[in-house]
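Asker: Quick one, structure for this:
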Amino acid sequence: MTCVGEEDVSKLEPYIQFQCSVCFLNEKCLFGDLKASDGFYPTPVFYMRDPFEPPRRVKGQKPLLSDFLVIGSSCSLCNQSVCLDKACSIYFGATFCTTCVIRERRRFPEKVLQVYEIIFHYCIRRYGKLACMLHITPLGGGQGSVSCF
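Answerer: Sure thing, here's the model as predicted:
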C-alpha cells in the first residue's frame, strides 16, 4: 500500500529553472547541497552535471566535484539567484550579488571593494562601457543605476 503523498513526490521534476537576477542567464538545473567524494560547497548552489564531459562509467565510484558545473547561488543579503560570472557576483565568505555590493559597500572591507573595481573594469571590456555605465555604478561615485544587467 502506498500513500498518495509518496506517489506524488516521486513524480516531481528534480530540475528547477534558474535565472540570474543580474545578467538573466536562464538554465534548468538542480538546487541544493553539492557534496561529492572529494569535497563540498558550504552553501546550497544551483548546479548540473558537466555537459562538456561524459559521465564516468566506473561502477561503485562516487562522483567528484569536477563532474558538476556550478551555475550560481543565492545572494546572502537579498536572497536573489545570482550566477558566478565576475560581473554578477562576488564570493567573500558567502555569495553576494554586485547590486548588494554596491548598495551595501560600507559593510565590505576595502580589499573587497578594490576587487569589485577590477570587476567593473572587466565588465567594461566584456560588455562595453555604455552597457556597464547604465547597469553598474562604479564605487568611486558617479551617477547611474545600482541595478545590474
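
Asker: Every contact and neighbour count from this point should use C-alpha atoms.
Answerer: OK.

Asker: How far off centre is the longest helix along the chain?
Answerer: Determined from DSSP state H, the single longest helix within the chain is helix 110-127. Relative to its parent chain, helix 110-127 has a centroid offset of 17 Å by CA atoms, centre = their mean, to the nearest Å.

Asker: Ok, stretch 79-86 next?
Answerer: Here stretch 79-86 is found 3 Å from its chain centre; the criterion is CA atoms, centre = their mean.

Asker: How about stretch 103-118?
Answerer: Centroid separation for stretch 103-118 versus its chain: 18 Å, with CA atoms, centre = their mean.

Asker: ranges for the strands of the protein?
Answerer: Taking DSSP state E, the strands of the chain run over residues 16-19, 26-32, 35-36, 39-40, 45-49, 68-74, 81-83, 89-91, 95-97.

Asker: which helices and strands does the fourth one pack with?
Answerer: Contacting strand 39-40 under the criterion 3 or more CA pairs under 8 Å, 6 or more residues apart in numbering; DSSP states H and E is no other helix or strand.

Asker: this one next, for a side-by-side:
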Amino acid sequence: LLEKVYVMKDPIMPDKDKFLIFGSHCNLCSRAVYVGTDCNLFYSKSFCLPCVKENINGFPLEIKEDMDKRKPQQKSCKKTDTKH
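Answerer: Here you go, the predicted model:
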C-alpha cells in the first residue's frame, strides 16, 4: 500500500489474505476520511474533498471533471484532526 489505511480482514471471503479498506487520512491535512465519493478522492493517495476543492488546480483535468460531476456533499466527513 502507498499509504496508511484502516483495514479489516474480509469476514465473507474464504481467502484469509483478503481485506477491506475502510478509510485513510488526507495527505494534505491529515483529516480522517472514509472510502466513499462523498468524503474522499483517491488519486495515488487519499484526499478529503475540502482539500481537493481548495487545491483543484493542482490536479489533472480528469479529476476536475470528476469533481464537477459529483453531487454537492450531502454528509459531512469526520472532521477530527488526527495528526500524529
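
Asker: follow-up on the earlier one: can you point out the buried residues in the longest helix of the first structure?
Answerer: 113, 116, 119-121, 123-124 (16 or more other CA atoms under 10 Å).

Asker: Tell me which of the strands of the first structure sits most buried.
Answerer: strand 81-83 (a mean of 27; mean count of other CA atoms under 10 Å).

Asker: In the second structure, what stretch matches stretch 100-110 of the first structure?
Answerer: Stretch 100-110 of the first structure corresponds to residues 51-61 in the second structure, going by TM-score structural alignment.

Asker: circling back: residues in contact with the longest helix of the first structure?
Answerer: By CA atoms under 8 Å, 6 or more residues apart in numbering, the residues outside helix 110-127 of the first structure that reach it are 86-87, 90, 92, 105, 129-132, 136, 138-139.

Asker: among the residues you listed, which ones are buried?
Answerer: For those, a burial check counting by 16+ other CA under 10 Å picks out 86-87, 90, 132, 136, 138.

Asker: The residue nearest the centre of the first structure - nearest residue in space that isn't next to it in sequence?
Answerer: By CA atoms, centre = their mean, the mean C-alpha position of the first structure lies nearest to Gly72, the distance being 2.1 Å. Spatially, and ignoring its direct neighbours in sequence, Gly72 of the first structure is nearest to Cys83 (3.9 Å; CA to CA, 6 or more residues apart in numbering).

Asker: what do we get in the second structure for that neighbour?
Answerer: Match for Cys83 of the first structure (TM-score structural alignment): Tyr34.

Asker: And Phe46 of the first structure, by the same measure?
Answerer: Using TM-score structural alignment, the partner of Phe46 of the first structure in the second structure is Tyr6.

Asker: mind checking how far that match is from Asn40 of the second structure?
Answerer: 14 Å (CA to CA, to the nearest Å).
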